[in-house]
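**Q** Quick one, structure for this:
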Amino acid sequence: MKFRLDQDSLGKVKIPSDAYYGAFTGRAIQQYHVTGNKAHENLIKSFVMIKRSAAVANMKTKAIDQKRGKAIVSACDKILSGKHVDQFVVDMINSGAGTAFNMNSNEVIANVALEVLHKKKGQYEHLHPNDHVNMSQSSNDT
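**A** Just a heads-up that it's a prediction; the model follows:
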């Protein structure tokens, strides 16, 4: 299996190269392997609808530029059509107020959006999971 190094504010994490999740999710998989139960597809799609709606609202208020916003919307549409649902991998029993699932969602959407922008997974200087996908949201609110 091939790997890539994904980096966040806490450091680098070795991630399978074909994975769309990132460093935060990689750590969460190791730390919160409690039940082996992953999120139901309906929960995933509901969460992605929230992320999509936030991107649309952020474009309308000019909080995010059209290029990034449209890439996020496109990524969400791909996931809503059933693609990449297998990338939502954190155990449903995880930290606090669902932070791990929220970040898993942000990372998957960001990496799919990066591909829409013809960038490589993990090139977060172009589109960031927290700064852009999670813009105007809180893990506790989402």
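**Q** For the rest of this, base every contact and every neighbour count on C-alpha atoms.
**A** Fine.
**Q** who's in contact with Arg27?
**A** When contacts are counted by CA atoms under 8 Å, 6 or more residues apart in numbering, Arg27 is found next to Val13.
**Q** So which residues of this structure form helices?
**A** 23-31, 41-60, 66-80, 99-116 (DSSP state H).
**Q** Distance to Gly11 for the ones you listed - can I get that in a markdown table?
**A** Below are those laid out as a markdown table (distance: least, CA to CA, whole Å):
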| stretch | distance to Gly11 |
| --- | --- |
| helix 23-31 | 8 |
| helix 41-60 | 25 |
| helix 66-80 | 24 |
| helix 99-116 | 15 |
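**Q** Leu5 is nearest to which of these?
**A** Closest to Leu5 of the helices of the chain, according to CA to CA: helix 23-31, at 8.1 Å.
**Q** Tell me what angle the closest one forms with helix 99-116.
**A** Angle of helix 23-31 versus helix 99-116, following axes from the mean of the first three to the mean of the last three CA atoms, to 10 degrees, is 140 degrees.
**Q** So which bits of helix 23-31 are buried?
**A** Going by neighbour count (16 or more other CA atoms under 10 Å), the buried part of helix 23-31 is Ala23, Phe24, Thr25, Gly26, Ala28, Ile29.
**Q** to compare against the first, here's another:
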Amino acid sequence: MIGALLQGVSLIAGYFKNKQRIKAKRQERQDQLEQAVTDAQTKRIEQGDASAADLDAISLKGRGWKDEYLLVLTTAPLILTFIPDFAPYVAEGFAALKENVPEYFWYALAMVYIDTFGFRRMLRVAFEHWINKRLGVK
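**A** The predicted model follows:
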């Protein structure tokens, strides 16, 4: 009788040990999968950053007159806002831009600035954050 009881306890204990072993192996596979995904994402980011950095370096080597032109074009309105006689004209100009310029033009202008000043890597990071936020990825 005691032998049968011990054998029953042994079977129950074996069942729970086997269940724990299966659960541990399942968790181990899940951990390995998550690590593989993390490694792949890290590798992709590193390769993308290296490519963006290379393109930025090439862009910076070929700087010309367009850099100075864009710098003057961008800072002139900011400077003119501090001159009382010109401030109303700047405000009217920005209002006209806001009302009359189509959205695709702003995107095109942003691409020109990104290319000219070599902001590809920064744009890539910002775009990835935006995508993750839109998709709800943390």
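**Q** Quick check: TM-score for this pair?
**A** Between these two chains, after superposing, the TM-score reads 0.24 (TM-score structural alignment, normalised by the length of the second structure); 58 aligned residues with a CA RMSD of 4.9 Å.
**Q** now, among the buried residues of helix 23-31 of the first structure, which is nearest to Ile44 of the first structure?
**A** Nearest to Ile44 of the first structure, judged by CA to CA, of the buried residues of helix 23-31 of the first structure is Thr25 at 14.8 Å.
**Q** sorry, back to before: so which pair among the buried residues of helix 23-31 of the first structure is furthest apart in space?
**A** Ala23 and Ile29 (9.9 Å).
**Q** ok, the buried residues of helix 23-31 of the first structure vs Phe101 of the first structure, which is closest?
**A** Closest to Phe101 of the first structure, out of all of the buried residues of helix 23-31 of the first structure and judged by CA to CA, is Thr25, at 8.0 Å.
**Q** And the closest one, how close does it get to Ala75 of the first structure?
**A** With distances taken as CA to CA, to the nearest Å, Thr25 of the first structure is found 18 Å from Ala75 of the first structure.
**Q** Throw the buried residues of helix 23-31 of the first structure into a markdown table and include distance to Val112 of the first structure, thanks.
**A** Shown next, in a markdown table, are the buried residues of helix 23-31 of the first structure (distance: CA to CA, whole Å):
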| residue | distance to Val112 of the first structure |
| --- | --- |
| Ala23 | 15 |
| Phe24 | 16 |
| Thr25 | 15 |
| Gly26 | 17 |
| Ala28 | 20 |
| Ile29 | 20 |
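**Q** Considering the residues you listed, which is situated nearest to Leu43 of the first structure?
**A** The closest of those, once distances to Leu43 of the first structure are taken by CA to CA, is Thr25, at 17.1 Å.
**Q** Grab the nearest non-local neighbour of the closest one.
**A** Nearest residue to Thr25 of the first structure in three dimensions, chain neighbours excluded: Asn104, at 5.3 Å (CA to CA, 6 or more residues apart in numbering).
**Q** I'd guessed that neighbour sits against Ile44; true?
**A** No. Counting by CA atoms under 8 Å, Asn104 of the first structure stays clear of Ile44, with 10.2 Å between them.
**Q** Report how many residues lie close to Ala87 of the second structure.
**A** Neighbouring residues of Ala87 of the second structure were enumerated by other CA atoms under 10 Å; the total is 16.
**Q** That one reaches Ile79, doesn't it?
**A** No. Look at Ala87 of the second structure against Ile79 with CA under 8 Å: they stay out of range, at 9.2 Å.
**Q** what sits against Ile114 of the second structure?
**A** Ile114 of the second structure neighbours (CA under 8 Å, 6+ apart): Arg120, Leu123.
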